Structure formats: C-alpha cells, structure tokens
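just coords:
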C-alpha cells in the first residue's frame, strides 16, 4: 500500500451515525466486531492532536426507525460520545452532504482531507464518501473502523456482512476514496 499523505495539516475525522440504534437486533448479523474499538482509538488520536472532529447524527422521522428522534436509539454510543465543543452535524438521509451545510463548513475551515469511520458501510458511509470524493475532498475510508450487516442481494441470495462490507469498500476505493485501515492512519499521524 502506498504511503498515506494528507494534503493539509488538519484532516477531519468524520464519525458517521455511531448511535445506539445500530445495536438493535433488527439489523441482524454484523461484521467487524472491533470497529468501535478502532473508532475510539482514532477519536482519541484526533483529540490528542487537536485535529478537527465531526460527529454525524442521523435524525430519522420515520416511525419505527431505530434512529427515530426522541428514542434511546437516537443517542450517540458511549464509545464515540462527543465532548463539549465538538461539532455535531444532524442529517436526515444517507449522505451527510444532503440538506446540510457540511460542504460550506468544511470549505470555511480549509479542510481538504476527510477520514470517514462509522456505519453503515454500504449505506451512509458509502453515500457520504462518494459525495465527498465528487466534491473534490481527499477522502479516506477506514476499513476496520466501519461495519455493516448481512443483506439479501438482488438475486435473492443472502450475502454475509463481510461480503457486503468488502464490496462496498471496493466500490469506493480508487474512484471516490482511498480505503485503508486504522494502523495505516495511526502511522501517518505519528509521522
């Protein structure tokens, strides 16, 4: 893997939809059980270096959604609870760029590099990463700090969460983002 370089001294860590909702049994079988530990590791590294962090929060108005506003599922998971002063971006669709001021926020802060972690790999992570890349940001998706769930494909076959995850990462890598793991990011931050 080529060396990871950030174009700017202030790469943004974007944590997508890491809320209690994702632990509901309705989601089914997931992959990458250590994702939260990797997210916590990255979050601590960003905080120690006083780099920009953005907590993205899904605000569902759909009745019965595990992310529905006003339910315990809408709360951030403890492992990625924002500290006072850390910005939160609320969204109501899969991409963090749709119907939000995200692009304006990033441009006003001079942010050119975005490191994405969180859930769901093939939903909000991929939608946000694709738009980020299309808007000209250097986008990095952290493979072991994201996860997804089993899914039935268009042919009616159930695909494992790991298969869905790997295909989503393949969709993003190269065209929209650079996919890497936590160790590679940590190595770059230490350099």
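Thanks, I have it. Quick caveat, the model's predicted, so the values are computed rather than measured. Residues are numbered from 1 along each chain as shown.

going forward, measure contacts between C-alpha atoms and count neighbours the same way
OK.

in stretch 174-187, what's buried?
176, 177, 178, 179, 180, 182, 185 (16 or more other Cα atoms under 10 Å).

try this one next to it:
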C-alpha cells in the first residue's frame, strides 16, 4: 500500500445525511451544485450493502415554521434514490440540528456499541450538515472520509450581502475538512475501488 492509499475497514459505516425531497425545491433553496451527487450516493450505498458494511441513514426534521424539511411536510421524505434502498440500513437517525451526533437514536452510542471507528460521510448540504457531522466525528477521534462528489449544497448569502456559490462553498468545505485535519476528502470512485479491494 502506498502512503496515500485508502483502506476501507470491514465495518466502515456509510453515513447518508438528509437526502430528502425538500432539497429538490429550488424556489426555497436556490441554485445547487454537483448534479452527480445522488448517483454517487446510490453507488456507495449499493457498494456498502454488497460488502455487508453498516449503513446509517440520517433525516432532518426541521423545527422552523414553513420549512420544506418539517416532519409533517412532503419534503421530509427521502429522495427516491435513498427511499428505494431504505430498509437496508443498520440505523435510522432523526435530527433537528446540523450534527448527526445530536439525533435520535444516539449515533455516537451506536457506533461505540458496534466498535466502529471509520466513517464515510455523504449527503446534503456539503457545508452544513455534512461538514458539521464530519468535523464533530473528527473531534471525537473517528477516521473520517468525505467523498465531496457525493454531496451537494446551494448558493448562500452571508453578512453584508456577500454571496458564495455552491461550488465555492463546497471548495471551502474541502479545505476546512482536509486542511483542518477533520477528515480526508476523497472521491466516490476512489472509495468504490478501495471498498472492492478490501
């Protein structure tokens, strides 16, 4: 193995975050990036199932009035790409905040009980729930892999009217996670090859 080779543990957990229909509402969210995200997520879910590795699905139940991700909204449902594979998961977590570690049931407790130390984090949004979960996992001592091409996000406006595109935000997430030592940023293809090899 080379120094940079990816090794996928036999019990590596794939954490699929918030791939929900509400994120298809462009009038609510605005422009997005990476139209290949859902296909890459599906490929990883299939690879994890085929190899018998654990799959964790995370779903956001927004408490904000009028949110397209509210529990009583049609947008709360998983997108078809995940819904078609639902029922195969080892754990289903519901959360109301960005981090998947603050949900029900408790993700950290479950991972500890299973002895899992490696996580692959994918889903929506790159710079929100994916990045927050990956940062927290890194702080908790997990080995974290983030295939950025299996995530997507939306343009966002911040202080003073500064707007960053989804692509700019995704690039910032990659630098934050990888450069900051929280996670290793990789590609879906690299993970699929590594998962098959191991």
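Received the coordinates, thanks. Computed from a predicted model, the values in this text were never measured in an experiment.

So after superposing, what's the score?
After superposition, the two chains reach a TM-score of 0.95 (TM-score structural alignment, normalised by the length of structure 1), with 190 aligned residues with a Cα RMSD of 1.4 Å.

tell me which of the buried residues of stretch 174-187 of structure 1 is nearest to residue 145 of structure 1?
Nearest to residue 145 of structure 1 among the buried residues of stretch 174-187 of structure 1, counting by Cα to Cα, is residue 182 at 6.9 Å.

can you pull the contacts of the counterpart of that closest one in structure 2?
Aligning on TM-score structural alignment places residue 182 of structure 1 opposite residue 188 in structure 2. Counting by Cα atoms under 8 Å, 6 or more residues apart in numbering, residue 188 of structure 2 touches 40, 44, 147, 148, 149, 150.

Would you check which pair of those residues lies furthest apart?
Top of the distance list for these (Cα to Cα): 44 and 148, 12.5 Å.

Quick check: residue 107 of structure 2 touching residue 93?
Yes: Residue 107 of structure 2 is within contact range of residue 93, at 7.1 Å (criterion: Cα atoms under 8 Å).

moving C-terminal of the longest helix along structure 1, what's the next helix or strand?
When structure 1 is parsed with DSSP state H, its longest helix is helix 35-48. Sequence-wise, the next helix or strand downstream of helix 35-48 of structure 1 (DSSP states H and E) is strand 53-58.

Show me what that following strand is packed against.
If you count contacts as 3 or more Cα pairs under 8 Å, 6 or more residues apart in numbering; DSSP states H and E, strand 53-58 of structure 1 packs onto strand 12-16, helix 35-48, strand 88-91.

now with 6 Å?
strand 12-16, strand 88-91 (3 or more Cα pairs under 6 Å, 6 or more residues apart in numbering; DSSP states H and E).

What is the longest one packed up against?
On a contact count with 3+ Cα pairs under 6 Å, 6+ apart, strand 12-16 of structure 1 meets strand 53-58, strand 113-119.

What does residue 118 of structure 1 correspond to in structure 2?
Aligned by TM-score structural alignment, residue 118 of structure 1 pairs with residue 123 of structure 2.

Just to check, that match is in contact with residue 151?
Yes: counting by Cα atoms under 6 Å, residue 151 is a contact partner of residue 123 of structure 2 at 4.7 Å.

Find residues that contact each of the two.
Common neighbours of residue 123 of structure 2 and residue 151 are not found (criterion: Cα atoms under 6 Å, 6 or more residues apart in numbering).

what do we get in structure 1 for residue 175 of structure 2?
For residue 175 of structure 2, the aligned position in structure 1 is occupied by residue 170, per TM-score structural alignment.

can you check residue 140 of structure 2 too?
In structure 1, residue 140 of structure 2 lands on residue 135 (TM-score structural alignment).

give me the number of residues near that match?
Using other Cα atoms under 10 Å, residue 135 of structure 1 has 12 other residues around it.

Contact partners for the match of residue 118 of structure 1?
Per Cα under 6 Å, 6+ apart, neighbours of residue 123 of structure 2: 16, 17, 19, 151.

So the residue lying farthest from the centre of structure 2 versus residue 30 of structure 2, what's the distance?
Distance from the C-alpha centroid of structure 2 peaks at residue 160, with 29.4 Å (Cα atoms, centre = their mean). Distance of residue 160 of structure 2 to residue 30 of structure 2, given as Cα to Cα, to the nearest Å: 19 Å.

now swap in residue 173 of structure 2 and tell me
As for residue 173 of structure 2, its distance to residue 30 of structure 2 is 19 Å (criterion: Cα to Cα).
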